[in-house]
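Trainee: Got a predicted model here, sequence first, then my questions.
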Amino acid sequence: MGFRRAAALPLLLAAVVAGCGVQAEDTAREVDPPNGVSHVWATPTPPDPAPGVGAVPARLYLVRDGELVAVTRHVDAQPGVDELVDAQPGVDELVDALLAGPTDVEQREGLTSALLGNDIVVGVQLSGSRATVELTDALDETGRSDQILAFAQIVCTLAAKPGVTAVSFTRAGQPVGVPRADGSLSELPATAADYASLVVGQ
């Protein structure tokens, strides 16, 4: 009796499958889910980063009440750097971020900039531990009295990059004298120490 029940079981299952309209197949095949069924197993596509937000943290110097304030901004890594663990922003990326001015959040915190726009700097080159900033004539034509803060922002921001110890300024390839915190004018490379008295907390 038990043997007949065991033998009848495969026949019963086959009949059930046939009754459901499911045809048996010799090989497995991929089954597409019906319309309206989400592919919950699919890997979601990561959202695009917000505009102006890079992957590498960097220190930039902005202005509040006539003093320099260090802020952390995420900027793009220099071209060719794939490992973000060791990546550093390039000098061009740092200056571009600085010339873009304070973000909305930074403005709400009372931060401003003495740099008036992205037409001030032609470009930046790094040679060894010295960054050289090529200027346009725009900085001389601003008529503002806070040029010391403008140069201080550039120097302190670039000097905060590991490996950069001094910043030179040129126009048409010729050295340009820039004001230090004490008001003196010098064509020698500037350092962060020249503007330390303007930095909050130093």
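Mentor: Sure thing, it's come through. Numbering: from 1, shown residues only.

Trainee: contacts, neighbours, all on C-alpha from now
Mentor: Noted.

Trainee: And for Thr72, the neighbour number?
Mentor: Thr72 has 11 neighbouring residues, counting by other Cα atoms under 10 Å.

Trainee: out of everything not next to it in sequence, what's closest to Gly177?
Mentor: Spatially, and ignoring its direct neighbours in sequence, Gly177 is nearest to Glu187 (4.0 Å; Cα to Cα, 6 or more residues apart in numbering).

Trainee: right, and that neighbour touches Val178 too?
Mentor: Yes - the pair Glu187 and Val178 passes the contact test of Cα atoms under 8 Å, sitting 6.4 Å apart.

Trainee: For these two, list the residues in contact with both.
Mentor: Phe169 (Cα atoms under 8 Å, 6 or more residues apart in numbering).

Trainee: next, the one to line up against it:
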Amino acid sequence: MPAVIRSRRLAVALLATALLSSCGVSTQSEPHAVDLPRRPLTEPQTNAAPEGPTGDVAEVLCMVRDDRLVQTVRRLAAPPTPQQQIDHLLAGPTQAERERDMTTALAGLSVEVRVGDDARAEAEITEADEGSARTDETLAYAQIVCTLTSRADVASVMLLRDGDRLEVPRADGSLSRGPFYGSDYIGLIAPA
């Protein structure tokens, strides 16, 4: 009887192996590239030719429309560094984005970004005219925080000036020295 049980177990094991190997999915020990759509799935299809270079990597930037944050996705050939992504944000909307009424609240700012091992970005902010009062500072800080936290390698952002933490408003108007999260500005994000 033990020989019969062994034979049945062997048959079941061979059948399971055959079924699993015939499903068409091979095992892999390394990750592989996946082809993604050429445009964001949340954005309506347009007939206009894309502006600027296109690629397989999505870069999320938070622009402003009607005093609300709106995400725009640009396609790049290679993943941007956090600094490159902020530089693209500081450059403002493209012509196609301006035609969709996107603007920025970041005029006159420069930002230097460092990301630590703890997934916290430090954004050192300098204004061209330090004495000017900004009426859109909440939107400006929200643009920086939400753009950086759209990255997989950034969980939170510290906003600094001359190495000291800035006390800045969140979407609800409360002041904080951070760290800041994208959720701190969720009330400013326009519905999709």
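Mentor: Perfect, I can see it now. It should be emphasised that the depicted structure is a prediction, and the values quoted were computed from it without experimental measurement.

Trainee: Once they're superposed, tell me the TM-score.
Mentor: TM-score of the superposed chains, computed with TM-score structural alignment, normalised by the length of the second structure, equals 0.67; 141 aligned residues with a Cα RMSD of 2.2 Å.

Trainee: related to what we said a few turns ago, can you count the residues close to the equivalent of the residue nearest to Gly177 of the first structure over in the second structure?
Mentor: Counting by TM-score structural alignment, Glu187 of the first structure lines up with Arg177 in the second structure. When counting by other Cα under 10 Å, one arrives at 15 neighbours for Arg177 of the second structure.

Trainee: do the same with Gln85 of the second structure
Mentor: Residues near Gln85 of the second structure, counting by other Cα under 10 Å: 20.

Trainee: Next: Ala119 of the second structure.
Mentor: 16.

Trainee: quick one: what's aligned to it in the first structure?
Mentor: Superposed on the first structure with TM-score structural alignment, Ala119 of the second structure falls opposite Ser129.

Trainee: same check, this time on Val168 of the second structure
Mentor: With TM-score structural alignment as the criterion, Val168 of the second structure lines up with Val178 in the first structure.

Trainee: just Ala128 of the second structure next, same as before
Mentor: Under the alignment (TM-score structural alignment), Ala128 of the second structure pairs with Ala138 in the first structure.

Trainee: just checking, that match touches Asp119?
Mentor: Yes - Ala138 of the first structure lies in contact with Asp119 (Cα under 8 Å); the separation is 6.8 Å.

Trainee: if we can go back for a sec, OK, contacts around the match of Val168 of the second structure?
Mentor: For Val178 of the first structure, the contacting residues are Ile148, Phe151, Phe169, Leu185, Ser186, Glu187, by Cα under 8 Å, 6+ apart.

Trainee: thinking again about what came up before, in this structure the match of Glu187 of the first structure contacts Arg165, no?
Mentor: Yes - using Cα under 8 Å, Arg177 of the second structure is in contact with Arg165, at 5.8 Å.

Trainee: Regarding the first structure, what is its longest helix?
Mentor: Longest helix in the first structure, counting residues (DSSP state H): helix 2-19.

Trainee: helices or strands next to the next helix or strand after it in the packing?
Mentor: Downstream of helix 2-19 of the first structure, the next assigned helix or strand under DSSP states H and E is strand 56-64. If you count contacts as 3 or more Cα pairs under 8 Å, 6 or more residues apart in numbering; DSSP states H and E, strand 56-64 of the first structure packs onto strand 67-75, helix 91-99, helix 147-159.
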